[in-house]
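1. Requesting a structural model of the entry that follows:
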Amino acid sequence: MRLPVPADEGCAPAPEQPDDCVKGADPPLQRDENLTSTAKPRRRRAKVVHPSSDATEMLSDNPPAGDAPKSRRKRRTAAQLAEESVPDPPSTPLATEVLDNLARYPHCILLTRVGQFYESYFDQAAEVSRLLNIKLTGKSWGGQRILMCGFPLVQLNKYLKILVQQHNRFVAMCEEFPRSPSLGAKGGFDRRVVRIVTPGTLIDEPFLNPYENNYLLSIAAPEPASTTASHEANTSLSSCTRSSAVGLAWIDVSTGEFYTKRTTVGALQDELVRISPREVILDERLSERDPIRRAVSEENYFVSPFAVAERLGEASTTAAAEDLSPDDITSQIEASKEILPTSLSVEESGAVELLTGFMHANLLEHMPSLSAPSRESFTCRMQIDSHTVKALEIREGMREGGATGSLLSVIKRTVTSSGTRLLARWLCSPSTSVTEINARQSLVAFFHARPFLRQDLVQSFRDAEDTTRIVQKFLLGRGTFQDLTAICTTIDSWSSIKERILMERRMDERGGEAVNAAEWKSIGALMERLNDLDSLAGRIRTALVAREATISESEPMSDELPSPVTPMPVRDPRNPLGITEWMIKPEFSEHLTYLHKTLQTLLAEKDLLERRLQGTYDAPSLTLRASPGQGMHVHVSRKRESAQLREDKDFIGLAESGSTCTFFHKGWSQLGTQISDTALAITLAEREAYEILRNEVITHAAELRNNARIIDELDVTLAFANLAIEMRFVRPQVTEGTSYHVVNGRHPTVELGLLTSGRGFTPNTVTFTPDSHLHVITGPNMAGKSTLLRQTALIAILAQTGSFVPADSAEIGIIDRVFSRVGAKDDLFRDRSTFMVEMLEASDILRRATPKSLVIMDEVGRGTTVDDGLAIAFATVHHLLSVNGCKAMFATHFYELAEMLGYDPAQHKGHGPFSKIAFFCTGVDEVEDGYFTYSYRVNPGVNKDSHGLKVAQLAGMPDSAVEVARSALAWLKTRSAERASHEDGLRILGQALASHK
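-> From the prediction side, this is the model:
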């Protein structure tokens, strides 16, 4: 591939490279000859000094002197060696800009736009070539050979995805801007870095997942007690403990959603899993051993160390139109504090400053104006710890990976992408406000009772675009004409939604019965908050030319506009006349109307001139054309018709091939230039019209975002209604109390999996009361204990999200936290065995659970000796009961635990200090010929038989091994008499331990 050099560069073009150039291979390169010029070999030059690496050794024209025969070596003076060893770097304008940007952004991959290509140079070209698997070549700059690679402009998004999302690289985008002749420039281009693309600062890239938020998160540690510690001394910014307060600030740059929260180091990992940031910003002064760094590294998040003052100083040198000093940019950040609520803590303010500083340093000319962040309160949302989010598969399935098999994928009935993002946020942070939950449930009930309304609204939702991200694109100085059309279409869909709901109310009123005010309260409140933006849609509709957009992913958008910092549009060399499908109606302004009339007059003159020339020279095949190589020319497709043109002095021959000939004609050249200039003027006028419309959208940004949030909530609650119809969910009663009573509850994910295979789910009833808030569950493997635990937690999460729940009826008191210890596995990378992982999770639960929490624990104490495991299981249950006082379900195979807890077979409860413990079990149903089935029903009692041999048979264990296991089990059961006395001892031991302080 030969990459072009712009007209303002005076360097020689790069020679064509042989086919065996390195392609996608790791350096070092194999042959120097691939990078040498075709000119006569010269003496060896030293490698380019900046930037330096081993790869630059390829730049020499001849092999190193050490490779030559000894007889051909010549002694050189020290002066000659010094003169040859340090050559000056290339001094062309483009080379100077590239070298300056490489020095200014050493942490980034630099992509420099040159015409219709993005290019990489020097040592970085070898790395880019390897990462993108593209051809590595070379070019001559100032008499020196340098490495380079590149790719067409239309493939930018493809390669950005590889660099940013797959390899987590920072990419500095250096764009070119034509110099305006009106400013006295002689042509050519200016180049500057306008943005640094990072994993957390994606704006509108096509590879941005529309159904997930792309959060950029900053974590601010508390400042040290002494401010005299210097960065040079490598002292840590903080000496945090688990109880130390830290500030969080996170934003989705693509939507503008901005949040803050104050939390603790101990809860940091839970917040990370809940927020699921794409990139985490930490103060670079934090040491590697700092608890904050360790918490972030637990989940392998992409971390960007950042120093506000230093990076802002670097960023200031690349400001666009004017040079901003570090003080200027710092003042911008200080000014941004005006958007902050006065109630923000010191830690939150520090996180906001770190976040906005990072955004200023990387978004540069695309830095948006930020709205006030929403502050998340610790008490208004259910806290779900990191292990529970994974174990319950709320957002991602454990087996398939991604959303497949997760709760989100099973209950998702949303239509819009923004509604899906809201649903994911609700599931990971359910509400603890009864008022808010009831309002959501009222919306679900409203839609649940109106099937025709649901159908009509779903169709209207399909017409709505992702308004939040579109508005943010405009605020960031980006966007296209198609985005304006999308805004217009979305506003129309909002109006139809509002009108359809109002029509539903009129139909209720005509029914002859009084309108149920409570039923309409929630939906009415939302409709009152929905802004009327029909005037904005009308303004856009009257301005834009209506046309169907059919854009191929492999081709650039024909109407995609350059960044607003571009002073004027550029002529497309592939379309010299500039005639295209116009986007703005001529009636938009008097100036546009005049330009279009002028263009139509000129095009009519072109047709007239073409017909006149055809008749005058008897050449029906004569056409007036324009091309990048020949400019305005006359084209004749039949050679015999060109004879008269050759004899006429008004025609100058340009080219001839086969039967075609092309000529220069002064009259057409002048007329064609007028057409081209007029078309360019229309393009410029359309650009101005676009800016007017874009500014109108920005003016209404707050109203657009408000409407988008309302529609998202309608989308989610309507999806809950459709889900309830399909899966037979019921409305739960959520209270401020501590009760939990679910009749015939079901696991939503497991139930759907069984239904797809034609089987039914066996429901179970779970009841927690103040007198029985801890359940110990025993029973066979594969009999549904773990499923029961998980469904109990999922039903609580769904209820406080505002959804209906899979049960016959449900009454649930507000739960502040959900914890789980199920499904652990080892973590060999961090030197943690399965048992160690389980103990870490269990210890975290025992430290943090409150009386309003829900805890599910499965087989705590496994993975060690029976005695050790039983002791740990007993201690865990004892702590949950006497210290935490929470609602808990504890599944175990240690049936001896029941004896230690004073199990009473008559009441199926514990005795004495364990009287608030209830015992339940699952079992198997034996059938003839040795076959059995699992009942999956949970009944009061204790099951002392785990039926492990039956599971071994189902798994296909060899019959001989099973027989040996049966013999061993029979021998163990002969010790039942000894075990009876042992159980009495366990009961006494449990009572003694319970009374021990």
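2. drop to CA atoms for contacts and neighbour counts, all remaining ones
-> OK.
3. ok, so what distance separates the spatially most central residue of the chain from V634?
-> Nearest to the geometric centre of the chain sits N214, at 3.2 Å (CA atoms, centre = their mean). Distance, N214 to V634, using CA to CA, to the nearest Å: 54 Å.
4. Same check on A980?
-> A980 sits 109 Å away from V634, going by CA to CA.
5. same deal with R612?
-> R612 is 13 Å from V634, by CA to CA.
6. of those two, who's got more company?
-> V634 (25 against 12; other CA atoms under 10 Å).
7. Also this sequence, please, to line up against the first:
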Amino acid sequence: MADKKETPMMQQYRTIRRELPEDTILFFRLGDFYEMFFDDAKTASDILGITLTKRHNTPMCGVPYHSAGGYLERLVKAGVKVAICEQIEDPATAKGVVKRDVTRIITPGTILDEVTLEGNQNNFLAGLYKEKNRYGMAMLDLSTGEFWIEEPEDVLSVQSNLSRYAPAECIVAEEQMDTPEFSELTLEATNTLLTACEDWTFETASANDFLLRHFNVHSLEGFGCSAMSAALGAAGAVLYYCKTELRRNLDHVRTIRVKNPADYMLLDETTASNLELVVPINSNRQAYKATLLNVLDSTCTAMGGRLLREWVLRPLNNLEQINARHDAVELMTNNQTYLRSLRDILGDIKDIERLISRIGSTTGNPRDVRAMGVSLQQMPLMKSLLINKGTMLEILGEQITSLPEIVALIESAIVDEPPINLKDGGVIREGYHPELDELRDAATQGRKWLADFQASEMERTGIKNLKVRHNKVFGYYIEVSKANVALVPEDYIRKQTLVNAERYITPELKEYENKIFGAQERSVALEQEIFNEVRRRVVDHLETIQKNALAIGQVDVLATFADRALANNYTRPLMNDDGRLDIKDGRHAVVEQMPDAERFVPNDTRLDRETHQLIIITGPNMAGKSTYIRQVALITIMAHMGGFVPAAKAEIGIVDRVFTRVGASDDLARGRSTFMVEMQETANILNNATPKSLIVLDEIGRGTSTFDGISIAWSVAEFLCKNEDMKAKTLFATHYHELTDLALTLQNVQNFSVLVKEKGDSITFLRKIVPGAADKSYGIQVARLAGLPNAVIERANDILTNLEEGELGDTGQPKLARKRPHKLKANISQLDLF
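-> Here you go, the predicted structure:
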């Protein structure tokens, strides 16, 4: 029960706070500050590093209203939800306590303009729901209006999507939060806030009702998703959460799209990470550049930047659509003047997808509207360049709609460089609205009148330092120094005495003050009315602008592919459905671009299901095995994205999935050792690969004893080659030379190795992949290059000699009692265990 001595304002605060979830901080507007009280103040002061004070034993802290954005950003990034409580009536006219209400609740997944968003990355709010044996997923980007659903095949596919799109927030039904399926999901890597929502909002009937009412339709069949009950459950809950619980405006969310997993090459979380598609594995200063996305991203627009990320993570799986992209890229690479013209226009187009979302949700400011006008001005130019070009560029040109009346409206109504805050005035262009011009003239003439009035009073009174000034308490007044008080006329009315001056007013000054203030107030109010009308007319074309944004994004990515193909010497891959992969002089797209990289040595690759289904690659560490097998995977992915590839020539059959098993890592948080992670990743490959898959294996079995490891690696390789339901194209880099014997008995296995030039105890890596197996691993030479002490290197040579000569004791250990003075013999090979 509230304390009887509490002020009405604090009683109002408690009433509003009780309606909010416990995990939400309330920003309570008091004048020019957002104030926080009690536990909210304690939490916020710790996160923000601001002073926690007390008044009447009430903990409190506050942040300035005009600079709240930075504080909000820090709270949201800390995973905190913030409710914004505004004054919803003018304090000057309010009777009693000013009315206040929560206008919106900001969470990591529902940011619009409160916090700076990454321009080239979506800010998704995800919804997850399981219905019987189906998984449903919905993704909403409130900042763009993008809304889509999908029904992944299993929980691993759900995990891959979460890793792929890295939603800022994910809602799950309360009853499913702790189920085995969802408890296995890991969100830490993506820093996703997990929120439990009421179960009934996910149920089919409720979710369908939310969706039907939001889109104002009688059926969802028009969206092609009426039978996707699990996905619709997630989608309906997302809408309810945003609109009802968070009080967000969703008018700009006009459609819902369906994503079918079968339309895309599947890249699981492990593959995306191992190939460093969008996130680098290492975290050093240069690591952020070491990704495929960074190498390819020369996009000109934010829409293109976000779409490129999507295409990198979800390459196509449809031959016709892939070739359509390749045709468009080829057209632009063959006409560089045309490509430059396209990219010049793209460079003048702002982020209209997010601009229209802000404008449509009434948070858009004058600069947003002006930027929209400048961007829409480019649409006729873009359309004229795309039509009659054939390929998908012409199709995209047809999807772009010019809006000359909106361009003309914004151009005539909004000044070239408007202020951000509408209340500052000066937004509407002179000459657009006659009444506004008259009010502005009155205010301007008022300022001139004040200057003339001051000059005339100085002359009339003989007071040379007389000043006409203004403050919020008295309005306009005349200030006279103490030394000149005797010269003050009788018609001056004293208002205030200061230490060194007296302040006066006159009836004439007060009369004109009313005229000036009246004109200024009416001018600002009229500007707001005019601006809101302009904004409303822009929003009338919201769907058209969103469609323009989608088309512009695709044009931008295709033009980027062409730009990178020319800059990096990429070539068009020949795509087919015969299952072969034939690359001439292939290169690693990322490694060759690193500033400190040595000259890159291209290599050929041939994979098929007959004679080159499994390639075993041997050679020393650091020689380039890992780079080689990864580059084949990257070239395959780039081709399926619709881009050109780093190779002299490439013929690539459609691949449904790319699997990787690379390196050594553990997952101690979930009790998984390095070897357990390795085996689970291998199991995923063996259980899910198909004849159309590409598998990249960089060591298997290294996390256990030598004999166990060789046995597992051999068995895996045999399974990949002999299982008729699989026989996936595979590159297998290994230090187990014993595996090369597989080529003696299996006709679909070939041995390749990395050339090494050996001179004495030193070696030089030639980076060239050639047929045949390596005769040794050169591990000790690599250890020497790494800087191991000479004594360790020499002793290792002795032990290796004993091992190679089979000098093992009864326990299987090498006889290490005596040293071998002689050098390694070139004709000694390692033991063949098989």
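8. Next, the TM-score between them, please.
-> Here the TM-score for the pair of chains, by TM-score structural alignment, normalised by the length of structure 2, is 0.91; 803 aligned residues with a CA RMSD of 2.8 Å.
9. I'd say the residue nearest to the centre of structure 1 and P277 touch.
-> Yes. Contact criterion CA atoms under 8 Å: N214 of structure 1 and P277 qualify, at 6.6 Å.
10. corresponding residues in structure 2 for the lengthiest helix in structure 1?
-> The residue-count maximum for a helix in structure 1 (DSSP state H) belongs to helix 666-699. Mapping helix 666-699 of structure 1 onto structure 2 (TM-score structural alignment) gives residues 507-540.
11. mind checking what the residue nearest to the centre of structure 1 lines up with in structure 2?
-> Match for N214 of structure 1 (TM-score structural alignment): N123.
12. Identify the contacts common to N214 and P277 of structure 1.
-> G200 (CA atoms under 8 Å, 6 or more residues apart in numbering).
13. contacting residues for the residue lying closest to N317 of structure 2 once chain neighbours are set aside?
-> The shortest distance from N317 of structure 2 to any non-neighbouring residue, by CA to CA, 6 or more residues apart in numbering, is to Y264 (4.6 Å). Y264 of structure 2 makes contact with R314, P315, L316, N317, N318, D656, according to CA under 8 Å, 6+ apart.
14. 6 Å - rerun?
-> R314, P315, L316, N317 (CA atoms under 6 Å, 6 or more residues apart in numbering).
15. Check H588 of structure 2 too.
-> Counting by CA under 6 Å, 6+ apart, H588 of structure 2 has contacts Q631.
16. That one pairs with which position in structure 1?
-> Using TM-score structural alignment, H588 of structure 2 pairs with H747 in structure 1.
17. Please apply the same query to E479 of structure 2.
-> Alignment note (TM-score structural alignment): E479 of structure 2 maps to H635 of structure 1.
18. sec struct for its match, please.
-> strand (DSSP: H, G, I helix; E, B strand; the rest coil).
19. where's it relative to H911 of structure 1, distance?
-> 104 Å.
20. higher neighbour count, these two?
-> Neighbours were counted for H635 of structure 1 and for H911 using other CA under 10 Å; H635 has more, 21 against 18.
21. Which residue lies closest in space to that one, excluding its sequence neighbours?
-> In space, H635 of structure 1 is closest to T662, 4.6 Å off (CA to CA, 6+ apart).
22. pretty sure the one you found is touching I652, no?
-> No. The pair T662 of structure 1 / I652 is not scored as a contact, 8.6 Å apart, by CA atoms under 6 Å.
23. Looking at those two, which one has more neighbours?
-> With neighbours defined as other CA under 10 Å, T662 of structure 1 and I652 compare such that T662 has more, 25 against 17.
24. and that one, what helix or strand is that in?
-> strand 660-665 (DSSP states H and E).
25. repeat for A597 of structure 2
-> Per DSSP H and E, there is no helix or strand for A597 of structure 2.
26. Map I795 of structure 1 across to structure 2 for me.
-> Checking TM-score structural alignment: I795 of structure 1 goes with I635.
27. Now do the contacts for that match.
-> Counted by CA under 6 Å, 6+ apart, I635 of structure 2 has contacts V645.
28. List the contacts of stretch 95-109 of structure 1.
-> F170, V171, A172.
29. again with stretch 141-161 of structure 2
-> Contacts of stretch 141-161 of structure 2 (CA under 6 Å, 6+ apart): 110, 112, 123-124, 135-140, 231, 252-253, 256-259, 268-269, 353-354, 357.
30. distance between the ends of it?
-> Terminal-residue distance, stretch 141-161 of structure 2 (CA to CA): 15 Å.
31. Go through that stretch and flag the buried ones.
-> Neighbour counts over stretch 141-161 of structure 2 (16 or more other CA atoms under 10 Å) mark 141-152, 155-161 as buried.
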